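S.K.: mind looking at a prediction? Sequence and model below.
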Amino acid sequence: MARDYVWIEGVPFPTTTSRDLRSLRDEFVARDEDVIVVSYPKSGTNWILEIVHLIHTRGDPSWVQSVVSWKRSPWIESPAGLELIRKQKDPRVYTSHLPIQLFPKSLFTSKAKCVYIMRNPRDIVVSGYHFWKAIKVTKNPDSLEEYFEWFLQGNVPFGSWFDHVGGWLQLRGKENFLLISYEELHQDLRASVEKVSQFLGTELSPGELDSVLKNVTFQAMKDNKMSNFSLVPDTIMDHSKAHFMRKGIVGDWKNQLTVAQTEAFDKVYREKMAGHPPGLFPWE
């Protein structure tokens, strides 16, 4: 049976999220060696994580093929994930969908490296609908039309996309913050991997880079049960309703949203994103 949300400071979360996020925000200590991947859900999180993990192993795929993704990079907002993070040895790699106002404050005074991946929110609407309808730890939409309305209202897990992206963009330009987009990865994967490896301070040899690229294709990840989320417990996800890795393409929203929905979305988008510099978002 689908559940509702956990509401924390006006933001809805899946019921697997820690209800003690305020303590996490004040007490968790980010270390200078940490690498943190942050995103709004369905922005390409799994893809950028796989890239980070393979850069970490210099292209050796044995780690990503033997340990499930959520144990390689635990979720800080999950009690189980937080416990794993506390046991990790440096350099720790972990991930989060938290909005910036609920993220541990220590990040902002540390040298920890933060990678933020973003994606065209229209594609996130479509991808999110197909994903959240199968998740048992949060409220499920009955239709794309219903989810579309929820999304515009911010009544979806982790709240408003507009607020989430707008919040994290405050760190743009900081030395230890990398902004990258799902669209960039699609347009030039090699250049994107080089960009991430340079940010992380890891210089890959041509052979190591080729191995990373080989193992982060959509098909390679879809075929890897440690990365395709097929091992997510049935208590959390109904695998008969959706596959975590569905299409992995750019622009599918054009096939899914109606003209009226597109116009309604564009109106809200213009209002919410006014003031951001032109050219910042590759989908514009």
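M.R.: Yep, it's here.
S.K.: going by C-alpha atoms from here, please, whenever you check contacts or count neighbours.
M.R.: Noted.
S.K.: what about the strands in the chain?
M.R.: Secondary structure of the chain (DSSP state E): strands located at 6-8, 11-13, 35-39, 93-96, 113-118, 177-181.
S.K.: burial count for the closest residue to Q101 other than its chain neighbours?
M.R.: Closest residue to Q101 in three dimensions, ignoring its sequence neighbours and counting by C-alpha to C-alpha, 6 or more residues apart in numbering: G167, at 7.6 Å. When counting by other C-alpha atoms under 10 Å, one arrives at 13 neighbours for G167.
S.K.: pretty sure N120 contacts W283?
M.R.: Yes: with contacts counted by C-alpha atoms under 8 Å, N120 reaches W283, the gap being 6.0 Å.
S.K.: of the two, who's got more company?
M.R.: Using other C-alpha under 10 Å, the more surrounded residue of N120 and W283 is N120, with 18 against 15.
S.K.: roughly how far does the more buried one sit from L152?
M.R.: 14 Å (C-alpha to C-alpha, to the nearest Å).
S.K.: and the comparison structure, right after this:
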Amino acid sequence: MENGTETTDIIIVGYPKSGNTWITRLVAELVGCPVVGFLNSDHHEIAREGLERESNFRCYKSHHQVYELDEIDIKSKKIIYVLRDPRDICLSGSAYFVIERWPFLGRLFSDYPKMYRIYKGINKLIISRSKYRIKRMAEAIIYGSREVHWWVRVSWAAHYKPYLEKNTFFVKYEDLLSNTKEECERIIDFLGIQRTDAQINAAIEKQSFKNKKKEFLKKGQQKKANFLRTGRKEQWREGLPLQQKKMFEEMLNTELIQFGYPTEKE
């Protein structure tokens, strides 16, 4: 890092379960900078890595709404918004969040970590099974629900639209999967840096789902490996019940068409 040069914070923001963790790591790998953590929080962020890297940039992961970012004192920042098909967000979120049918049970065990872990397993397998969790997650994406999680207290549309209105730099998760190199070139151009084809390809290879999972498993970091799941697009075709498919197409039809997301008939 050059002395006297101001550090620029790269903020990778998006609705929860939009692929923020992968893309934050990928951007940091392209830039050669650290992933410091979750913006404005001291919790142990799973995306955090590369703290030894020296750079005039640093990356943060974020799920903040646009007005919340405006309220955080950041001298120099570049924001990248991650957009993902809300139906795939629904499946990923229903598997990740502790979605409870009877939240008071969770509160009873919350002060006892071992008991709470057992409760979470029972909740997922018996009390709040997949179909129920998907239903609740779909409602959170469409209407917002702080009961599911604080970061989904607003709907998906209410989260992304203010960023779009401010002409924030957008990347689609699906485009990064399908045209990774081209999208990486867009990102580095937006950041105002230069990278060779070899550097871009090396960053993509290192941060691929397959190689990253292999790295985590080799280090015994099972939680980080599990967090990545599969990374595939259009999982909703097989994973979403018909009721939720119809719900998304009815309530978010305009957005699905606007961003080029396929419908069940396509």
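M.R.: Thanks, I have it. Quick caveat: nothing in here was measured; it's all calculated off a predicted structure.
S.K.: can you calculate the TM-score here?
M.R.: Their TM-score after superposition, calculated using TM-score structural alignment, normalised by the length of structure 2, is reported as 0.69; 220 aligned residues with a C-alpha RMSD of 3.6 Å.
S.K.: can you list residues touching both of N120 and W283 of structure 1?
M.R.: Common contacts of N120 of structure 1 and W283, defined by C-alpha atoms under 8 Å, 6 or more residues apart in numbering, comprise E183.
S.K.: list the residues that contact the nearest residue in space to L191 of structure 2 that is not next to it in sequence.
M.R.: If the residues on either side of it in the chain are set aside, L191 of structure 2 comes closest to K78, at 7.3 Å by C-alpha to C-alpha, 6+ apart. Applying C-alpha under 8 Å, 6+ apart, we find K78 of structure 2 in contact with 8-11, 191.
S.K.: residue in structure 1 matching K78 of structure 2?
M.R.: With TM-score structural alignment as the matching criterion, the partner of K78 of structure 2 in structure 1 is K113.
S.K.: ok, now Y163 of structure 2?
M.R.: In structure 1, the residue equivalent to Y163 of structure 2 is W168, according to TM-score structural alignment.
S.K.: contacts only, for its match.
M.R.: Shown here is W168 of structure 1, whose contacts under the criterion C-alpha under 8 Å, 6+ apart are 99-100, 116.
S.K.: what about structure 2, which of these hold up?
M.R.: Retained in structure 2: 100, 116, out of those (criterion both residues aligned by TM-score structural alignment, their matches' C-alpha atoms under 8 Å).
S.K.: most neighbours of all the contacts of W168 of structure 1, which one?
M.R.: Using other C-alpha under 10 Å as the contact criterion, the top neighbour count among the contacts of W168 of structure 1 goes to Y116, which has 26 neighbours.
S.K.: for that one, what are its contacts?
M.R.: Residues near Y116 of structure 1 by C-alpha under 8 Å, 6+ apart: 37-39, 168, 177-180.
S.K.: looking at those residues, which is nearest L54 of structure 1?
M.R.: The shortest approach to L54 of structure 1 among the contacts of Y116 of structure 1 belongs to V37, at 13.9 Å (C-alpha to C-alpha).
S.K.: that closest one maps to what in structure 2?
M.R.: So, by TM-score structural alignment, V37 of structure 1 is matched to I12.
S.K.: returning to what we had before: who wins for neighbours among the contacts of Y116 of structure 1?
M.R.: Among the contacts of Y116 of structure 1, the one with the most neighbours (other C-alpha under 10 Å) is V38, at 26 neighbours.
S.K.: in this structure that residue contacts L107, no?
M.R.: No: taking C-alpha under 8 Å as the definition, V38 of structure 1 is not a contact partner of L107, at 11.9 Å.
S.K.: what about L105 of structure 2, distance to Q207 of structure 2?
M.R.: With the distance defined as C-alpha to C-alpha, L105 of structure 2 ends up 39 Å from Q207 of structure 2.
S.K.: scratch that, R58 of structure 2 is what I was asking about
M.R.: According to C-alpha to C-alpha, R58 of structure 2 stands 17 Å off from Q207 of structure 2.
S.K.: ok, the two, which is more surrounded?
M.R.: When neighbours are counted by other C-alpha under 10 Å, R58 comes out ahead of the other of R58 of structure 2 and Q207, with 24 against 20.
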